[in-house]
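J.: Sequence plus the predicted model coming up.
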Amino acid sequence: MKHHVKKIKYQTKKFMDFIDITEDVALFAKENKIQNGFLTIFINHTTAAIRINEREKGITKDFELFAKKLLPSKDYYHHNDLTIRTENLVCEPGASDCLNGHSHNLHLLMGGTSEHVPIIDGKLAFGTFQRIFLIELDCARPRSVTIQIIGE
């Protein structure tokens, strides 16, 4: 059984930036000559997600509108209230980039930390329209994705 790990860095551009990382993931599997096994794609952040879905602009726009309606960024979130928050305080005084309670809650609802894909006969076992997306749930920032492959 072989085991390979790679970390890939991406730069998101905006809230609800859907970055199709399918080709990067498939290339990593191909380079490592795995014929049968599985891979895991893991996002190393709590305000971004990894999801498998169809690449179609209507879907991404619908999801952005749904997210804004469900969890508006201007609503009150305890996470954003620095008069009561006592944990994981990494913001500079006056900085707003840590006031992202809506992004954390959206991540919790999506359950989007990782996806798993079988590799069968050297190919990712996707359905016809399935693609792997890194989805930005906050604002433009650097992101990293870890890919792990186990197989033969």
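T.: All right, it came through fine. Numbering: from 1, shown residues only.
J.: For the rest of this, base every contact and every neighbour count on C-alpha atoms.
T.: OK.
J.: In this protein, mark out all the strands, start to finish.
T.: Shown for the chain, the strands assigned by DSSP state E span residues 2-11, 18-20, 37-43, 48-54, 114-120, 123-124, 130-136, 142-151.
J.: and the angle from the first one to strand 37-43?
T.: What separates the directions of strand 2-11 and strand 37-43 is an angle of 30 degrees, with axes from the mean of the first three to the mean of the last three Cα atoms, to 10 degrees.
J.: Next: the fifth one.
T.: Taking the same axes, to 10 degrees, strand 114-120 and strand 37-43 form an angle of 160 degrees between their directions.
J.: For strand 114-120, which helices and strands make contact with it?
T.: Counting contacts by 3 or more Cα pairs under 8 Å, 6 or more residues apart in numbering; DSSP states H and E, strand 114-120 packs against strand 37-43, strand 48-54.
J.: Structure two is appended below for comparative analysis:
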Amino acid sequence: MERYRDEEAFMQQHIETMEVATRGRDFIDVTAEIAHRLKAVRAGNGLLTLFIRHTSASLTIQENADPDVRHDLVNALDRLAPESAGYVHDIEGPDDMPAHIKTMLTDTHLAIPVSKGRMVLGTWQGIYVVEHRARPHQRDVVIHFAGEIGTG
């Protein structure tokens, strides 16, 4: 177990917004881009928080090795919240209310520990923006790092 002993260091924060272009219903891997941004601010030890500013797209940590997993997850979410369920809210189209339900089932934020500037993810884990709408969108993900900056 690492112990924090540097009395000179103190917690700092970095916050920025990353735009993610989606192609319609899909999982978009943003792991490498987030790692790049942590490196650019020289993140050390701390906590990374990600927040997507939308109600019809979400964030998740999922398998990054086999793309069939993400394909199956898209299909499973479609079965859980089908477009044909007769929703009252349909002002933005038949995929809108199912997208809200899918976001509720997944999440709009993630918290990931960072050690020595690297996200502490499992071997087969990646960070994904999940687009729940059928058409492409521009999605905003807020990246907030709290911890040591300028040490990584």
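T.: Nice, thanks for sending it over. Just so we're clear, the structure is a prediction, and the values are computed from it rather than from any experiment.
J.: ok, back up a step: closest to Glu64 of the first structure out of the helices and strands packed on strand 114-120 of the first structure?
T.: strand 48-54 (13.4 Å; Cα to Cα).
J.: Which residue numbers in the second structure does that closest one align to?
T.: Mapping strand 48-54 of the first structure onto the second structure (TM-score structural alignment) gives residues 57-63.
J.: Mean deviation, that stretch versus the first structure?
T.: Comparing stretch 57-63 of the second structure with its match in the first structure after superposition yields a mean distance of 0.7 Å (mean Cα distance after the TM-score superposition for the first structure).
J.: Can you pull out the residues in contact with that stretch?
T.: With contacts defined as Cα atoms under 8 Å, 6 or more residues apart in numbering, stretch 57-63 of the second structure is touched by 51-52, 69-70, 99-100, 102-103, 106-110, 124-133, 139.
J.: Sort out which of those are buried, if you could.
T.: 51-52, 70, 99-100, 102-103, 107-110, 126-133, 139 (16 or more other Cα atoms under 10 Å).
J.: ok, now which ones touch Asp90 of the second structure?
T.: By Cα under 8 Å, 6+ apart, the contact list for Asp90 of the second structure reads 96-97.
J.: Could you export the helices and strands packed on strand 114-120 of the first structure to JSON lines, including columns for distance to Gly151 of the first structure?
T.: Below are those laid out as JSON lines (distance: least, Cα to Cα, whole Å):
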{"stretch": "strand 37-43", "distance to Gly151 of the first structure": "4"}
{"stretch": "strand 48-54", "distance to Gly151 of the first structure": "21"}
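J.: Much appreciated, bye for now.
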